[in-house]
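In: below is the structure, and that's it, no one-letter string:
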């Protein structure tokens, strides 16, 4: 162990370890990117990004800022990829349909190129994690932090998809790192860098608005009454640097939208979210004030907030609620974090508490690392719209940083029990990758694994439309005449090349059916029919399939059922017995 530590302390050995880990993550992510079908939101992100490059417009789908869509679509500019001719639509899936129609043979290849761009961001984020962890705790701790990053099924799942979730996790890390530098050095250089990174985060995902209070809290935590900061900075200089930080951030945000619609007066908007509605209620004189933000950004933020404030069906542990669960994300972390990581978090928490009296800086640093975690999880837990771990993915790198110091305490002489516990936990983490390429559906062992994950959570936690290619391969191997299909995804199932029908609602009929896990657990959804039109499934419309055992499981998100007349009779008999208060027999 001592020899290994000495090698890691050497810069060449350190960067060799980091490079191997990140290369492993990239290759595993590339494998997943090639194997999985296009997921739910991903279906329109790439086409909208390409439309942005082609037209210079950002109003095709305002629900997400343009940076990562444009980044993902960048390699498509050097191909023959076409956007098609989509009409401006309130349904963003129409842009995916037009893209699919315009590129019928190469569409998957183009989506893989977009996914590779996210994998590049995952590598860059891992490098930044290594740099910060080494500055904070040393080289062994940095290697542990990057090991956690590369072995996390939740990070791998999102790194292999062309969505904003992995990117915003990286930008949360980058912004807080720059804020840490700015707070400790209090220089113009880091004020400007922090402002630029903050601006990039704002055009990645609207969640980044939380970085503003996080940066302010971080500055106070590190600066106020800190004996390690010897020089006093004049208050005017501090305010000037903060002003420069926010000015640069605003400029980057506006530049991301090519300054389109910037500085329009408040009266030109009609907001719908509770927060921005207050602007419409200001006196007429104040409503003439210009807003220093792009029009599409403001309208998108307003729409996002309005949607998040509406009632939305949320599922947790076989229960549905329209107002969400305050404990949703706590249970999500309990179910979807590998047990080795959970053990490391417990050990790290014990060590942080144990050492709080020895190093006052540790308490400051603990506050810096915990602030994003508590704020993001707390706010997400109060939301009515709770759809998956991806909403709190930015907390992951900060959890890894909290765990990282354990590497410095590994010593079989002085910390024998702690050393054994850390080594066992670390060695168990690679086993969580055995489900590749199905990292999206990962659930830990005590929650029942991905086979039973849908009993706890659905949607992007396990079923985001990623197994359509597996269904296609299954139907080619087991041809079925007009199967029933209810697919939780946006890519048209007609691409399977097999005619299908919508399954009957509320009651079974004999036949072969393929049912997505989210719909199996009762999620209301608008599914695609064979002709491309929509059919609205009500809550638990297909819940009767839970009575039957599937014939096949495709990945962990689609179940295949072959129902006979005898199966239907058993179900009807069980329903009748239940109505009479008797115990049904299967």
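Out: Alright, I've got the coordinates. Predicted model, so just to flag it, every value in this text is computed and none were measured.

In: could you use CA atoms for every contact and neighbour count after this?
Out: Fine.

In: give me the residue at the spatial middle of this protein.
Out: Centroid check for the chain by C-alpha atoms, centre = their mean gives residue 390 as the closest residue, at 2.6 Å.

In: which ones are touching it?
Out: 158, 165, 460-461 (C-alpha atoms under 8 Å, 6 or more residues apart in numbering).

In: just among the residues you listed, which is most surrounded?
Out: Neighbour counts for those (other C-alpha atoms under 10 Å) peak at residue 461, which has 25 neighbours.

In: what about the spatially closest residue to that one that is not a sequence neighbour, neighbour count?
Out: In space, and not counting its chain neighbours, residue 461 is closest to residue 388: 5.1 Å by C-alpha to C-alpha, 6 or more residues apart in numbering. Using other C-alpha under 10 Å, residue 388 has 18 other residues around it.

In: how close does residue 388 sit to residue 456?
Out: For residue 388, the distance to residue 456 (C-alpha to C-alpha, to the nearest Å) stands at 11 Å.

In: and residue 303, by the same measure?
Out: Separation of residue 303 from residue 456 (C-alpha to C-alpha): 29 Å.

In: so which of the contacts of residue 390 is the closest to residue 64?
Out: Set against residue 64, the nearest of the contacts of residue 390 by C-alpha to C-alpha is residue 165 (10.9 Å).

In: was I right to think the closest one contacts residue 395?
Out: No - in this structure, residue 165 is not within contact of residue 395 by C-alpha atoms under 8 Å, at 11.3 Å.

In: where do the contact lists of those two overlap?
Out: Shared contacts of residue 165 and residue 395 (C-alpha under 8 Å, 6+ apart): none.

In: mind listing the helices for the stretch 51-200 of the chain?
Out: Applying DSSP state H, counting those that start in this stretch to the stretch 51-200 of the chain gives helices spanning 67-73, 93-102, 107-137, 139-151, 153-159, 165-185, 188-202.

In: quick one, what contacts the residue nearest to residue 318 when sequence neighbours are not counted?
Out: Excluding its sequence neighbours, the residue lying closest to residue 318 (C-alpha to C-alpha, 6+ apart) is residue 455, at 5.8 Å. With contact set as C-alpha under 8 Å, 6+ apart, residue 455 has these partners: 316-318, 521.

In: another one to put next to it:
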């Protein structure tokens, strides 16, 4: 009976998550990145051609493209964005979705469905691994936090690589820990396979390599019962399998890339590579990429390497974004900590503080002072250390990045944070340090200390979990725009940041619903996103941009564009030119919203 209940709870949680994501997805228009990812994925599986979107690995996009094979779609291959442009992903996406006689909502639905299932699959793996390592109670609480995370509910149903990156770090770390604990050739092969798959999901999983090295060295360092010489010998003996794991990963990458490049002409690949890397600073790396691309056997690795270099190039240049009243492309080291505190549920943040304080106190009490304390703790809690170090290293790297366009970029660390918090909260609720009762008196004493005194702790936790659920239900279906009370709530989070934190173009269909329900005959619109205003608004749509000056009548604008144009720039980033600014909207209050992210005004003549 208990066994069935233990399985029914995670199944119910994941079913709720699927329903919440599906409901939100049906109301969301295409977001900005889907305009590139959906046609790219379809081209991979339909034509085995990788000319589109090389700055992201293929696996997530290809999975999204599989259902589209059964829809008998028109994919234009005779237009400039496909035939002559270099990586003409945006124009190709617009043509494929909205100008080729296809049903864009049908395409978006079927492309997103595998993403929903992939998110549920991540939840299943997360629960199974956590349950095996830390018990079902910790696993259930961790899964609960995963299921009711506004960020996972938002990004778990889009055709983007963020949920793929989360899966990559989960399977990458899980399989590597198994390899360290039992370095058989079977586990070596599994770890190598998982590493290769991770690299095919998002390029940020490249960070697994330094994480692996540190965890590998730490695994042998904390063998406290061995001399340093013995530890060094054990580590050296494992190097061959460690290297073999990497080779297996490279083979997996090469095979998958090679498959999706079967009909991608080598001359076209070389032309694209030269153009896309023409401004890359380190010419040695560029020459290596070009050399790899010039040989048939290494062409797949060259295209993988091209994507890595494109990510490095983009990260170095930053991305123009609005944050805390300023517009900049330089980034801020406070960006991710602030966004994390604003985008996570307050209930979870309280649990995290309690868990952190309890964990520190418990470690200080249990282990003697000095370096040995750390060594013994790591040895006895190696999986916890590995998860914690992954979070630390990933965040340390992210804090230095000027690419500040969304909390989603640290999403792969969320499950590990949920695990670490849940483990401490469960321990705090149960209480520990009490011996088994030796008699009737000690039995009642144990009941009193472990259960009666624990009632307030259980009550606090359940109230906080209920608060988390309440916030998610209240924010439905606007999960992408979710901010907690620290950030002004879902209605006012745009004052902190926009882009994929608040407005990624997801509310165009909701704007169309507003226009229809309010009998608006004509509306000017400046829109940011992957939707097509002319498709959803028809003849009522009047394209607008800031240089056209003040609009009259009904006017709507995406908040990403509004906040980016009316707020001051951080030097040396240039100030917005007057003709590019919507400063003329100051003094006007919106009369409504399309969803949460599109302001609607009525401006009299």
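Out: Looks like it arrived, so ask away. No experiment lies behind these values; they were computed from the predicted model shown.

In: ok, back up a step: can you select the buried ones among the contacts of residue 455 of the first structure for me in PyMOL?
Out: To isolate the buried members of these in PyMOL, using 16 or more other C-alpha atoms under 10 Å:
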select buried, resi 316+521
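
In: of the contacts of residue 455 of the first structure, which belong to strands?
Out: residue 316 (DSSP state E).

In: and the contacts of residue 455 of the first structure as TSV, adding distance to residue 105 of the first structure?
Out: Converted to TSV, the contacts of residue 455 of the first structure look like this (distance: C-alpha to C-alpha, whole Å):
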residue	distance to residue 105 of the first structure
316	39
317	41
318	40
521	34
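
In: out of the contacts of residue 455 of the first structure, which is nearest to residue 112 of the first structure?
Out: residue 521 (30.0 Å).

In: give the aligned equivalent of residue 153 of the second structure in the first structure.
Out: Superposed on the first structure with TM-score structural alignment, residue 153 of the second structure falls opposite residue 156.

In: measure that match to residue 467 of the first structure for me?
Out: Distance, residue 156 of the first structure to residue 467 of the first structure, using C-alpha to C-alpha: 17 Å.

In: more neighbours: these two, which one.
Out: Neighbours were counted for residue 156 of the first structure and for residue 467 using other C-alpha under 10 Å; residue 156 has more, 27 against 24.

In: wait, the more buried one touches residue 25, no?
Out: Yes - Residue 156 of the first structure sits in contact with residue 25 when judged by C-alpha under 8 Å, with a separation of 7.2 Å.

In: so what sits against both of these two?
Out: Contact criterion C-alpha under 8 Å, 6+ apart; residues bridging residue 156 of the first structure and residue 25 by contacting each: residue 150.

In: got the contact list for the counterpart of residue 475 of the second structure in the first structure?
Out: Residue pairing (TM-score structural alignment): residue 475 of the second structure is matched to residue 435 of the first structure. Applying C-alpha under 8 Å, 6+ apart to residue 435 of the first structure gives the contacts residue 442.

In: what about whichever residue in the first structure pairs up with residue 210 of the second structure, neighbour count?
Out: With TM-score structural alignment defining the correspondence, residue 210 of the second structure maps onto residue 213 in the first structure. Residues near residue 213 of the first structure, counting by other C-alpha under 10 Å, number 13.

In: what sits up against the helix or strand where residue 213 of the first structure lies?
Out: Using DSSP states H and E, residue 213 of the first structure sits in helix 211-223. Contact partners of helix 211-223 of the first structure, identified using C-alpha under 8 Å, 6+ apart, comprise 172, 175-176, 179-180, 182-184, 198, 229, 364-365, 367-368, 371-372.

In: now, of those, which are buried?
Out: Buried among those by 16+ other C-alpha under 10 Å: 172, 175-176, 179-180, 182-184, 198, 364-365, 367-368, 371-372.

In: quick one: residue 358 of the second structure from residue 352 of the second structure, how far?
Out: For residue 358 of the second structure, the distance to residue 352 of the second structure equals 10 Å [C-alpha to C-alpha].

In: wait, residue 139 of the second structure touches residue 125, no?
Out: No - Residue 139 of the second structure lies out of contact with residue 125 (C-alpha under 8 Å); the separation is 10.5 Å.

In: who has more neighbours, the two?
Out: For residue 139 of the second structure versus residue 125, neighbours defined as other C-alpha under 10 Å are more numerous around residue 139 (24 against 16).

In: re earlier: the residue nearest to residue 318 of the first structure matches what in the second structure?
Out: Using TM-score structural alignment, residue 455 of the first structure sits opposite residue 495 in the second structure.

In: what's the separation between that match and residue 559 of the second structure?
Out: The value you get for residue 495 of the second structure to residue 559 of the second structure, if C-alpha to C-alpha is used, is 10 Å.

In: one step back: closest one of the buried ones among the contacts of helix 211-223 of the first structure to residue 578 of the first structure?
Out: For those, the nearest to residue 578 of the first structure is residue 372 (48.7 Å; C-alpha to C-alpha).

In: please look at that closest one and residue 396 and confirm they touch.
Out: No - using C-alpha under 8 Å, residue 372 of the first structure makes no contact with residue 396, being 10.0 Å away.

In: so what's residue 122 of the second structure closest to, chain neighbours aside?
Out: Of all residues not flanking residue 122 of the second structure in the chain, residue 167 sits nearest, at 5.8 Å (C-alpha to C-alpha, 6+ apart).

In: list the contacts of the one you found.
Out: By C-alpha under 8 Å, 6+ apart, the neighbours of residue 167 of the second structure are 122, 198, 412.

In: and residue 107 of the second structure, what's its match in the first structure?
Out: Looks like residue 107 of the second structure aligns to residue 110 there (TM-score structural alignment).

In: with adjacent residues omitted, what lies nearest to that match?
Out: residue 76 (6.8 Å).

In: what about whatever residue of the second structure lines up with that neighbour, how many residues nearby?
Out: When the second structure is aligned by TM-score structural alignment, the residue opposite residue 76 of the first structure is residue 68. By other C-alpha under 10 Å, the residues close to residue 68 of the second structure number 22.

In: surely residue 68 of the second structure meets residue 107?
Out: Yes - counting by C-alpha under 8 Å, residue 107 is a contact partner of residue 68 of the second structure at 6.8 Å.
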